[in-house]
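>>> Sequence below, structure please.
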Amino acid sequence: MARKGPDFATPVRRVLISLLVLVLLSAFLFWRIDGPRAERMRSAFVDRFVPGFDWALAPMTKLSNMVSSYQSYARLYDQNKELRRELQKMSAWKEAAVQLEQENAKLLAQNNVRLDPALTSVSGVVMTDSGSAFRQSVLLNVGLRDGIVDGWATMDGLGLVGRISGVGETTSRVILLTDPSSRIPVLIQPSGQHALLSGDNTPLPYLEFIESPENVRPGDRVTSSGDGGVFPPGLLVGQVALASDGRLRVRMAADYGRLEFLRVLRSHSAEQLADSGLLIPPPIPEFVGPQMPPGFTPPTKRGKARHD
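All right, here's what the predicted structure looks like:
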């Protein structure tokens, strides 16, 4: 078996480690000595050796800058997340504010609408839109307990929307003017033409049976005529519009895209008069002619006086 030589690596390693520790300890103690001479020596050492170690300190500087940049990026990321949460909250508040503003504007419009003083109303909230491809209607949260009667007109803040068609205890159904079963008599101003407004499941119902179509112009005002007692007269419906197919249609004044509040008008049937003489008294018979001089008696009165 071969004999191993002496092991010099271990003692040398120990000696080197001891010398390194001793040098580091001496440098530490030297650096901690507080005195003018030691301070001058430290300054001279730094001036002599530190500038030459810029290349060695460059990686540490880069690493320090990278750590600072990462910390700054982390802070920006956290701030961005917080700002996104705040923006989401602000968007929700903005949406709520816009909805409240729209509701307030519609309620104010209902309060400012000019109607016949004899017409009173009940305001209701649109619960659901039950419209379909063959039926245009909505449900209100007012019914028999609120005194709603079938056939009454409904309006939003500005224009006519439809009529009550079906009343429950707490709800009622409104058939819109755009429904195919809707037919109402209207008056076109300023020409005074009478017509019939018919729904056809489109946002612009059409006009038919116009007395003199040549007198109707786009932009003319359309109101309810009151003929047949379907609706009270004078309710705003919309404006005349000329469609691409050449038919005269009506651009509705009511905002059908955002029906949230509706105003149900209490209308009562007109009193039927059996005798016009009750309202218009017969004229008093008297002499018709030029002014007579004082003291002159008409011939009819002279004959009456002789007879008496």
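>>> hey, let's count contacts and neighbours off CA atoms from now on
Fine.
>>> got the residue ranges for the helices in the stretch 1-150 of the chain?
For the stretch 1-150 of the chain, the helices defined by DSSP state H, counting those that start in this stretch cover 9-32, 36-49, 54-112.
>>> Give me the helices and strands touching the second one, please.
Going back to what we said before, that points to helix 36-49. helix 9-32 (3 or more Cα pairs under 8 Å, 6 or more residues apart in numbering; DSSP states H and E).
>>> Show me what the helix it packs on is packed up against.
helix 36-49.
>>> Could you list the buried residues of the helix it packs on?
By neighbour count on 16 or more other Cα atoms under 10 Å, the buried set for helix 36-49 is empty.
>>> How much space separates L259 from R114?
Taking Cα to Cα, to the nearest Å as the measure, L259 falls 20 Å from R114.
>>> Of those two, give the one with the bigger neighbour count.
Of the pair L259 and R114, L259 is the one with more neighbours under other Cα atoms under 10 Å, namely 19 against 12.
>>> The closest residue to L236 other than its chain neighbours: what secondary structure?
With Cα to Cα, 6 or more residues apart in numbering as the criterion, L236 has its nearest non-adjacent residue at 4.5 Å, and that residue is T223. Classification of T223 by DSSP: H, G, I helix; E, B strand; the rest coil places it in strand.
>>> what's the neighbour count on T223?
Neighbours of T223 (other Cα under 10 Å): 22.
>>> just to revisit the earlier point, possible to save the helices of the stretch 1-150 of the chain as JSON lines with distance to T154?
Below are the helices of the stretch 1-150 of the chain laid out as JSON lines (distance: least, Cα to Cα, whole Å):
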{"stretch": "helix 9-32", "distance to T154": "95"}
{"stretch": "helix 36-49", "distance to T154": "94"}
{"stretch": "helix 54-112", "distance to T154": "11"}
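>>> out of those helices, nearest to A133?
Of all those, helix 54-112 sits nearest to A133, with 27.4 Å by Cα to Cα.
>>> From the chain's centroid, how far away is that closest one?
Put simply, helix 54-112 sits 26 Å off its chain's centre (Cα atoms, centre = their mean, to the nearest Å).
>>> so what does that helix touch, helix or strand wise?
Using 3+ Cα pairs under 8 Å, 6+ apart as the contact test, the elements touching helix 54-112 are strand 261-266.
>>> just how off-centre is the following helix or strand past the strand it packs on within its chain?
The first helix or strand that comes after strand 261-266 along the chain, using DSSP states H and E, is helix 299-307. In terms of Cα atoms, centre = their mean, the centre of helix 299-307 is set 81 Å apart from its chain centre.
>>> go on, stretch 190-209?
Remark: stretch 190-209 is offset 28 Å from the chain centroid, using Cα atoms, centre = their mean.
>>> How about residues contacting that stretch?
Residues outside stretch 190-209 that contact it (Cα atoms under 8 Å, 6 or more residues apart in numbering) are 133-136, 177-188, 210-212, 215-216, 220-221, 225, 247-252, 256.
>>> Filter the residues you listed down to the buried ones.
For the contacts of stretch 190-209, buried by 16+ other Cα under 10 Å: 135-136, 177-188, 210, 216, 220-221, 225, 248-252.
>>> to compare against the first, here's another:
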Amino acid sequence: MAKDRDEDYAGPLRRIAIAILALVLAVSFLAWRIDSPRVERFRSAFIDRFVPTFDWAMVPVTKFLGMVEGFQSYVRIYEQNQELRRELQQMKAWKEAAVQLEQQNAKLLAQNQVRLDPKLTSVSGVVLADSGSPFRQSVLLNVGSRDGIVDGWATMDGLGLVGRISGVGHTTSRVVLLTDSSSRVPVTIQPSGQKAILTGDNTAFPLIDFLENADAVRPGDRVVSSGDGGVFPAGLLVGQVLQGQDRRLRVRLSADYERLDFLRVLRSHPAEQLQDAGPLIPPPPQVLEEEAKGGKDG
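Here you go, the predicted model:
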């Protein structure tokens, strides 16, 4: 029953409120549209009295506009930050490429500074792949028979002897490293001049075998190729003598095996050998005539 009474009073009150609001709006509209000096003064007084006090009502709008501008500024800063990050990544990539080019240039310059026999010429090649394994240590070069590469030729990096050519294709060739177990290179140890064989054993420090006098050799002595047997040209830098943990003499190789990017293949040709004894060279005819005359006079 009470609920029905509330509904009975709510309907008329709602209609009365709507009518009053419509009346107020209509009067305000008419008052605002009436073209009269008195009404104009009333409008001016109303604006001067109430409009300045509406600043508090504009505060939320002003704050909201400030938030929108701040968000737009943040979006612009974020986009600029992302662009700077992308440029930084590109600069890092360029820096890495520049460092690699600098290292390659240094290695090529080091190869050009290696002092070799003037009779030796060389062909430089790029290391394509490292096909080393626990049982075989070798690398591939991008030069082959088309470049005149021949089996057995020595290869060097910018510091020292690396190995020898063992297997030649048309466009590639294989280099067996000094550390390979099949490598045997005659060497000379300076300054003592001792002859020995550098023997690879698949470790970073090859062994020194068949040494004539071990007492004449000291750690730190210089090791160069001896040229015996025609395997390598003489005088190529190999490394320095060191004593391993097993108390055996080994060689610390001068070549940088961890960064074999370029190798220099030395063109070496075997020396001409005389197989047969030639005939005796007779003296000039004038000497024979003088000797004959001297015999007659005697």
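>>> Now the TM-score, please.
TM-score for the superposed chains, counting by TM-score structural alignment, normalised by the length of the second structure: 0.75, backed by 270 aligned residues with a Cα RMSD of 3.7 Å.
>>> ok so, going back, quick one: which of the helices of the stretch 1-150 of the first structure is nearest R3 of the first structure?
Of all the helices of the stretch 1-150 of the first structure, the one in closest proximity to R3 of the first structure, counting by Cα to Cα, is helix 9-32 (17.3 Å).
>>> That closest one relative to helix 36-49, how many degrees between them?
Helix 9-32 of the first structure runs at 120 degrees relative to helix 36-49, counting by axes from the mean of the first three to the mean of the last three Cα atoms, to 10 degrees.
>>> by contact count, what packs against the top strand by length along the first structure?
Secondary structure of the first structure per DSSP state E: the longest strand is strand 120-129. In this structure, strand 120-129 of the first structure makes packing contacts with strand 137-140, strand 261-266, judged by 3+ Cα pairs under 8 Å, 6+ apart.
>>> Adding mean neighbour count and distance to L100 of the first structure, write the ones you listed out as JSON lines.
Compiled in JSON lines, those are given as follows (neighbours: other Cα atoms under 10 Å; distance: least, Cα to Cα, whole Å):
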{"stretch": "strand 137-140", "mean neighbour count": "21", "distance to L100 of the first structure": "20"}
{"stretch": "strand 261-266", "mean neighbour count": "22", "distance to L100 of the first structure": "13"}
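>>> mind checking which of those strands is nearest V21 of the first structure?
For V21 of the first structure, the closest of those is strand 261-266, at 89.0 Å, according to Cα to Cα.
>>> I'd like to know which elements the closest one is packed against.
Contacts defined by 3+ Cα pairs under 8 Å, 6+ apart place strand 261-266 of the first structure against helix 54-112, strand 120-129, strand 153-155.
>>> mean distance, the second one to its aligned residues in the second structure?
On superposition with the second structure, the mean distance recorded for strand 120-129 of the first structure (mean Cα distance after the TM-score superposition for the first structure) is 1.6 Å.
>>> That strand to helix 54-112, inter-axis angle?
Orientation of strand 120-129 of the first structure against helix 54-112 (the same axes, to 10 degrees) gives an angle of 140 degrees.
>>> Tell me which residues are up against strand 120-129 of the first structure.
Applying Cα under 8 Å, 6+ apart, the external contacts of strand 120-129 of the first structure come out as 137-142, 146, 259-267.
>>> Out of the residues you listed, which is nearest to P11 of the first structure?
Within the contacts of strand 120-129 of the first structure, the smallest distance to P11 of the first structure is 95.6 Å, found for E260 (Cα to Cα).
>>> Could you measure from the nearest residue to that closest one once chain neighbours are set aside over to L248 of the first structure?
Nearest non-adjacent residue to E260 of the first structure, counting by Cα to Cα, 6+ apart: V126, 5.0 Å away. According to Cα to Cα, V126 of the first structure and L248 of the first structure sit 30 Å apart.
>>> And Q193 of the first structure, by the same measure?
Plainly put, Q193 of the first structure is 13 Å away from L248 of the first structure if you go by Cα to Cα.
>>> Mind checking what secondary structure the closest residue to S137 of the first structure other than its chain neighbours has?
Leaving aside its chain neighbours, S137 of the first structure sits nearest to I175 (4.6 Å; criterion: Cα to Cα, 6+ apart). Using three-state DSSP, the structure places I175 of the first structure in strand.
>>> wait, what's in contact with I175 of the first structure?
Contact analysis of I175 of the first structure by Cα under 8 Å, 6+ apart lists 136-138, 162-165, 182.
>>> Closest to D7 of the first structure out of the residues you listed?
V138 (102.6 Å).
>>> who touches that closest one in this structure?
Residues in contact with V138 of the first structure (Cα under 8 Å, 6+ apart) are 126-131, 173-176.
>>> go with 7 Å
Contact analysis of V138 of the first structure by Cα atoms under 7 Å, 6 or more residues apart in numbering lists 126, 128-131, 173-175.
>>> Make CSV out of the residues you listed and add distance to S276 of the first structure.
Converted to CSV, those look like this (distance: Cα to Cα, whole Å):
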residue, distance to S276 of the first structure
V126, 44
T128, 48
D129, 47
S130, 47
G131, 46
R173, 39
V174, 37
I175, 37
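>>> Are any of those residues buried, and if so which?
Buried members of the contacts of V138 of the first structure, scored by 16+ other Cα under 10 Å, are 126, 173-175.
>>> re earlier: just so I know, which of the helices and strands packed on strand 120-129 of the first structure lies nearest F8 of the first structure?
strand 261-266 (101.2 Å).
>>> Quick one: average offset of that closest one versus the second structure, please.
On superposition with the second structure, the mean distance recorded for strand 261-266 of the first structure (mean Cα distance after the TM-score superposition for the first structure) is 1.2 Å.
>>> Also compute the angle for that strand relative to helix 54-112, please.
Between the axes of strand 261-266 of the first structure and helix 54-112, defined by the same axes, to 10 degrees, the angle is 0 degrees.
>>> which residues touch strand 261-266 of the first structure?
119-126, 152-156.
>>> in the longest strand of the first structure, what's buried?
121, 123-124, 126.
>>> same thing with stretch 159-169 of the second structure?
Residues of stretch 159-169 of the second structure classed as buried: 159-168 (neighbour count, 16+ other Cα under 10 Å).
>>> If you drop the residues flanking it in sequence, what lies closest to whatever residue of the first structure lines up with R184 of the second structure?
Aligned counterpart of R184 of the second structure in the first structure: R183 (TM-score structural alignment). Leaving aside its sequence neighbours, R183 of the first structure sits nearest to S198 (Cα to Cα, 6+ apart; 4.8 Å).
>>> what about the one you found, how many residues close to it?
Using other Cα under 10 Å, S198 of the first structure has 22 other residues around it.
>>> What of the one 5 residues further on?
Applying other Cα under 10 Å, we find 16 other residues in the vicinity of P203 of the first structure.
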